[in-house]
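Trainee: the following comprises the amino acid sequence and a computationally predicted model.
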Amino acid sequence: MTQTPTATASSRSASGFDLTPPDGAERARLEADLSPEEKRVLLAHGTEAPFCGTLLGEKRAGLFCCRECGLPLFRTGSKFESGTGWPSFAEPADPGHVRAVQDTAYGMVRTETRCARCDSHQGHVFPDGPPPTGDRYCINSVALTFVAAGEPLPDPLGRGDGIA
């Protein structure tokens, strides 16, 4: 897992997405649109129950985007069945879109994954995934929005960032 620095004002990812963090008013608007469960996971670093997420069996071609800000995080092509009960991915759609943070909660040392734009909690990454990366991004379904190939990406910040 590559450690990605926090985005700064007016930064862009290698794939061209604006990584500028939402300002206070934008953040308040994005957070007001979240359900209680989405707030618990995305904002309070919670975890949904295994085998309950709506995206666990999603196999259509497309992108899995951050539920809070819409940034594309993972592609269907990197999704695999890990047997853990959460959607699992071998790599991000763009390494600059997922930020790694050391998590020492619950007496464990893990690597938490967060959206590089809005800093919302997505899940964790573990070094037990398939080749070629060896990584398993274990992500909460509730933290993601699926966008089928050819459909417009969510753009809650009005930044005009593309099609899946």
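Mentor: Right, received. Where do you want to start? Numbers count the residues shown, from 1 in each chain.
Trainee: for the rest of this, base every contact and every neighbour count on C-alpha atoms.
Mentor: Fine.
Trainee: number of nearby residues for Arg110?
Mentor: Using other C-alpha atoms under 10 Å, Arg110 is surrounded by 16 other residues.
Trainee: which ones are touching it?
Mentor: Taking C-alpha atoms under 8 Å, 6 or more residues apart in numbering, we find Arg110 in contact with Gln102, Asp103, Thr104, His124, Val125, Phe126.
Trainee: so which of those residues belong to strands?
Mentor: In strands, defined here by DSSP state E, the members of the contacts of Arg110 are Gln102, Asp103, His124, Val125, Phe126.
Trainee: structure B:
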Amino acid sequence: MKKIKTLLIGESPFSGKNYRNLKYSELNIKCKFKEVAFIPKSDTNYNVLSITTYRRILGLLNKCKINEKNRQNFHNDINKLIKQLANDNIYLVNCSELKTLDFKNNYRNYISVDTNIICFGKVAYEYIESIGLSNKIYHCPHPSGHVHHNFWDKYNKDKNSYAKSSSIEKLY
């Protein structure tokens, strides 16, 4: 396996009972990672597009805002996109899997000093920071729907947008 160009790191796998993380092996991608972070797969008919984390990452990976009109098309192309990213040595992995792989002591087997590392959430960021790498490390808010940060406004248009405070103040 070539050294990784960019590593996007989440916290832990999905824990929903109706969905799980997509596996790299399901896409015939040969790599040292098992699960594709942030990308759900349902073995039932569960609508994975209802998962805020997934919609936000879908927008980030496609470099556009995901909305009701375009999200099904981007979802339909997710396997192709993950394959292309892997072909370009870009991987999505969870911090929990890196810990299982003892990444802290074996990171040289995965990355070079030129690898960009993007951490989503405090857990991923603190774990990577604890290694003491000289790489460029980017800390981004976690994509969970429990996290309300304007970072995600660029990538996901949620159905229930809040009114702006300035417009409310004009009503009274």
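Mentor: Here it is on my side, so go on. As the structure is a computational prediction, the values presented were derived from the model and not from experiment.
Trainee: fetch the TM-score of the aligned pair.
Mentor: Here the TM-score for the pair of chains, by TM-score structural alignment, normalised by the length of the first structure, is 0.24; 71 aligned residues with a C-alpha RMSD of 5.3 Å.
Trainee: circling back to that earlier point, most neighbours, which of the contacts of Arg110 of the first structure?
Mentor: Busiest of those [other C-alpha under 10 Å] is Val125, holding 23 neighbours.
Trainee: once you drop chain neighbours, what's closest to that one?
Mentor: Excluding the flanking residues, the one nearest Val125 of the first structure by C-alpha to C-alpha, 6 or more residues apart in numbering is Tyr137, at 4.2 Å.
Trainee: measure the one you found to Cys115 of the first structure for me?
Mentor: Using C-alpha to C-alpha, to the nearest Å, one gets 13 Å for the distance from Tyr137 of the first structure to Cys115 of the first structure.
Trainee: likewise Leu73 of the first structure?
Mentor: 8 Å.
Trainee: more neighbours, those two?
Mentor: Cys115 (28 against 24).
Trainee: surely that one is in contact with Ile139?
Mentor: No - the pair Cys115 of the first structure / Ile139 is not scored as a contact, 11.3 Å apart, by C-alpha atoms under 8 Å.
Trainee: list residues touching both of those two?
Mentor: With C-alpha under 8 Å, 6+ apart, Cys115 of the first structure and Ile139 have common neighbours Gln122.
Trainee: how many other residues sit next to the residue nearest to Val125 of the first structure?
Mentor: 30.
Trainee: isn't it right up against Arg114?
Mentor: No - Tyr137 of the first structure lies out of contact with Arg114 (C-alpha under 8 Å); the separation is 10.9 Å.
Trainee: for Lys79 of the first structure, state which of the contacts of Arg110 of the first structure is nearest.
Mentor: Comparing these against Lys79 of the first structure with C-alpha to C-alpha places Val125 closest, at 13.2 Å.
Trainee: and the gap between Val98 of the first structure and Ala25 of the first structure?
Mentor: From Val98 of the first structure to Ala25 of the first structure the distance is 23 Å (C-alpha to C-alpha).
Trainee: same check, this time on Ala100 of the first structure
Mentor: For Ala100 of the first structure relative to Ala25 of the first structure (C-alpha to C-alpha), the value is 26 Å.
Trainee: out of the two, which sits in the busier spot?
Mentor: Taking Ala100 of the first structure and Ala25 together and counting by other C-alpha under 10 Å, Ala100 has the greater number of neighbours (20 against 8).
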